[in-house]
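> Have a look; sequence and predicted model below, questions after that.
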Amino acid sequence: MTVSIRLCRVAFAMICAAQAEASCFNLSGGKYGVDPLLLKAIAWQESDFRSITHPANRNGSVDIGWMGINTGWLPTLSRWGITRERLLSDACLNVQTGAWVLQQCMKAHGATWKAVGCYNARSAVKQQRYVGLIWQKWQRLQRGERGDIADTSPEVRANSVDTAWRAGTGG
């Protein structure tokens, strides 16, 4: 009996954590003017929704956490007390930071797929490859294929920047 009660408590805690993480996408998207499903697509691609550190990139930088925040951003982020450790230990902070980074790219390139490519790479070839991966995941999320993480409310979906993103690719 005690074991089953503990298992129920663990399962309940996991469900609450998953709901909290989902709301992080909605809040971060709203704060920075980014479609929450797009943020989820990026997190899915970057880490499969895990707090991990990726192996070093060719330039020696490292990508951190759910959103794959590149260590090149750490000097700027340190102004707000954001560290590598915090990005790894706080998934919501990581998602919010990813939304901010994407917003920086959107300021430079508009609400286009070029901004999504900018999030990941400087090279046009790498940007195009990344955009293709994100586009596929974003489409799957819109169809509800990852129901475990795609619980964005209908209101948020209705206010998404779908039209702007498509316009940016000619698609």
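Sure thing, it's come through. Numbers count the residues shown, from 1 in each chain.
> going forward, measure contacts between C-alpha atoms and count neighbours the same way
Fine.
> all strands for the chain, in order.
Remark: strands of the chain, listed N- to C-terminal, are 63-64, 69-70; assignment by DSSP state E.
> With distance to I15 and mean neighbour count as new columns, can these be given to me in a markdown table?
What follows is the strands of the chain, written out as a markdown table (distance: least, CA to CA, whole Å; neighbours: other CA atoms under 10 Å):
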| stretch | distance to I15 | mean neighbour count |
| --- | --- | --- |
| strand 63-64 | 24 | 23 |
| strand 69-70 | 25 | 23 |
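> Please compare the first structure with the one that follows:
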Amino acid sequence: MLFAAALACAAPFARADCFEEAAGYQHVNPWVLRAIAWQESRGRADAIHRNNNGTVDYGKMQINSIHLRRLFGYGISKEALMQPCVSVYVAAWRLREMTNKYGNTWAAVGAYHSETPGERDKYAHAIHSILLRLGVMVNRASDPAGMRGAAMRMHRALHQVA
């Protein structure tokens, strides 16, 4: 059903900003999705990045090619990932997967990018910094990826604007 919604967004008259809809569908924070889009591609729908490990990231949300096999099963191709709304819906799905796995925490946000702890925490910190610059969050700790209080801060961040 998620992917039917994503594919519906591929229609010519689809709304250009799908963050609210995708976030609502997956019960994730739209501001976190926006911050991910900025971190990943500066919001560029045509972004393609070839990684050193041989994988490729596609579209506005830089969906990695390791997910293509699963996405193909839902009718989503790498070409479809270049459509902004499809990319945002798939990113919301991926963020929901990580939230289901790690809870409503910065670890889940960081795991959108990598589940390797060092990379995960660095990414979570980058997203936190973007949210601070956007004025969506206030700085309550010097180490947003740290263990102490991270779950509570994430809970507040995810629910104060949703």
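Good, I have the coordinates. Keep in mind the model is a prediction, meaning the values are calculated, not measured.
> Fetch the TM-score of the aligned pair.
Put the two chains on top of each other and the TM-score (TM-score structural alignment, normalised by the length of the second structure) is 0.73; 131 aligned residues with a CA RMSD of 2.4 Å.
> so can I have TSV of the strands of the first structure showing distance to Q103 of the first structure?
As requested, the strands of the first structure are arranged in TSV below (distance: least, CA to CA, whole Å):
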stretch	distance to Q103 of the first structure
strand 63-64	18
strand 69-70	13
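> So which of those is nearest R9 of the first structure?
Counting by CA to CA, R9 of the first structure lies closest to strand 63-64 out of those; the figure is 29.8 Å.
> Just tell me the aligned range of that closest one in the second structure.
For strand 63-64 of the first structure, the aligned range in the second structure is residues 57-58, judged by TM-score structural alignment.
> average distance between the matching stretch and the first structure?
Stretch 57-58 of the second structure differs from its equivalent in the first structure by a mean of 0.8 Å after superposition (mean CA distance after the TM-score superposition for the first structure).
> and if you look at stretch 30-39 of the second structure?
Following superposition, stretch 30-39 of the second structure is found to deviate from the first structure by 0.4 Å on average (mean CA distance after the TM-score superposition for the first structure).
> Tell me how many other residues surround the counterpart of E46 of the first structure in the second structure.
In the second structure, the residue matched to E46 of the first structure (TM-score structural alignment) is E40. A total of 20 residues lie near E40 of the second structure under the criterion other CA atoms under 10 Å.
> can you tell me which residues contact E40 of the second structure?
Remark: with contacts taken as CA atoms under 8 Å, 6 or more residues apart in numbering, E40 of the second structure is in contact with 60-62.
> how about a cut-off of 7 Å?
E40 of the second structure makes contact with 61-62 under the criterion CA atoms under 7 Å, 6 or more residues apart in numbering.
> and it, how far is that from A126 of the second structure?
10 Å (CA to CA, to the nearest Å).
> A8 of the second structure too?
Using CA to CA, which is the criterion applied here, A8 of the second structure is 31 Å from A126 of the second structure.
> Between the two, tell me which one has more neighbours.
A126 (18 against 14).
> Give the aligned equivalent of that one in the first structure.
By TM-score structural alignment, A126 of the second structure lines up with L133.
> do the same with P30 of the second structure
Structural alignment (TM-score structural alignment) places P30 of the second structure against P36 in the first structure.
> who touches that match in this structure?
The neighbours of P36 of the first structure, taking CA under 7 Å, 6+ apart as the test, are 25-26, 29.
> For stretch 57-73 of the first structure, which outside residues touch it?
Contact partners of stretch 57-73 of the first structure, identified using CA under 7 Å, 6+ apart, comprise 42-43, 46-47, 49-56, 87-88, 91, 94-95, 98.
> Give the buried residues for it.
Buried positions in stretch 57-73 of the first structure, judged by neighbour count with 16 or more other CA atoms under 10 Å: 62-71, 73.
> How far does that stretch stretch from one end to the other?
Length of stretch 57-73 of the first structure, first residue to last, CA to CA: 14 Å.
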